[in-house]
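**Q** for reference, the sequence and a predicted model appear below.
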Amino acid sequence: MKALTWHGKGDIRCDQVADPAIEDDRDVIIKVTCCAICGSDLHLMNGYMPTMKSGDVLGHETMGEVVEVGSGHSKFRKGDRIVVP
């Protein structure tokens, strides 16, 4: 899949990355249909974040459809529409 990735100060790219996978029974994977930029994303563009590594995927303000749910979830089901603020 395509994703915005951080490669250093002022270096944001649209790269091909691995598809997400359920890693924890609390995980939910969504197909993003809309997204927004967050102020914290702007900090990444203009500054240095010690915990970021080159290639890290950006973005956390999304809306979409649940396509896979970990076994520990009872709230979300495949096909649900959700917002991730």
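**A** Thanks, I have it. Residues are numbered from 1 along each chain as shown.
**Q** alpha carbons only for contacts and neighbour counts from here, please
**A** Will do.
**Q** now residue 30: how far from residue 15?
**A** Residue 30 sits 19 Å away from residue 15, going by Cα to Cα, to the nearest Å.
**Q** out of the two, which sits in the busier spot?
**A** Relative neighbour count places residue 30 above the other of residue 30 and residue 15, with 22 against 14, counting by other Cα atoms under 10 Å.
**Q** hang on, the more buried one in a strand?
**A** Yes: following the definition DSSP: H, G, I helix; E, B strand; the rest coil, residue 30 is counted among the residues of a strand.
**Q** is it true that it touches residue 65?
**A** Yes: applying Cα atoms under 8 Å as the test, residue 30 and residue 65 come out as touching, 5.2 Å apart.
**Q** need the distance between the two termini of stretch 12-28.
**A** Between the opening and closing residues of stretch 12-28 there is a gap of 26 Å (Cα to Cα).
**Q** ok, structure two:
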Amino acid sequence: LGLTARADFSFARTAHAIPVVASEMPAAMRSYPIVFIGDAKAPVIITGLRQDQNLFVGADGKWAEPHYIPAYVRRYPFILADESKIGRA
């Protein structure tokens, strides 16, 4: 049993704003503008100029090199969620 690195990022093709954490900012800011959104001023990188547009994921699902791939994308499908906001049956 093991994990392999993801090579197909097609799932992120429509993500135009992707969350980042403070420790990623030095690497991320070399490739993307970082903006702070919402009341909490959460940092996100901008990957497209329009909603549902990511200019860094090609038709083949590959992330454009040599650009930084955010942890939020790399860890997919393992995404942290606030348990209090998850509906329970």
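**A** Yep, it's here. Note that this is a predicted model, so its numbers are computed, not measured.
**Q** what value does the TM-score take for this pair?
**A** Put the two chains on top of each other and the TM-score (TM-score structural alignment, normalised by the length of the first structure) is 0.24; 33 aligned residues with a Cα RMSD of 3.4 Å.
**Q** spit out the contact partners of residue 35 of the second structure.
**A** 43, 44, 45, 46 (Cα atoms under 8 Å, 6 or more residues apart in numbering).
**Q** SS state for it?
**A** strand.
**Q** distance check, it against residue 18 of the second structure.
**A** Here the distance between residue 35 of the second structure and residue 18 of the second structure works out to 10 Å (Cα to Cα).
**Q** mind listing the shared neighbours of those two?
**A** Contact with both residue 35 of the second structure and residue 18 is made by residues 44, 45, 46, according to Cα under 8 Å, 6+ apart.
**Q** what's the local residue count around the last one?
**A** Using other Cα under 10 Å, the number of residues around residue 46 of the second structure comes to 20.
**Q** which residue, other than its chain neighbours, is closest to it?
**A** Beyond its immediate neighbours in the sequence, the residue positioned closest to residue 46 of the second structure (Cα to Cα, 6 or more residues apart in numbering) is residue 17, lying 4.7 Å away.
**Q** what about that neighbour, neighbour count?
**A** Neighbouring residues of residue 17 of the second structure were enumerated by other Cα under 10 Å; the total is 22.
**Q** that one contacts residue 45, doesn't it?
**A** Yes: under the criterion of Cα under 8 Å, residue 17 of the second structure lies in contact with residue 45, with a separation of 5.5 Å.
**Q** wait, residue 72 of the second structure touches residue 28, no?
**A** No: Residue 72 of the second structure sits out of contact with residue 28 when judged by Cα under 8 Å, with a separation of 11.9 Å.
**Q** these two - which one has more neighbours?
**A** When neighbours are counted by other Cα under 10 Å, residue 28 comes out ahead of the other of residue 72 of the second structure and residue 28, with 20 against 15.
**Q** can you tell me the element residue 72 of the second structure falls in?
**A** Under the criterion DSSP states H and E, the helix or strand holding residue 72 of the second structure is helix 71-74.
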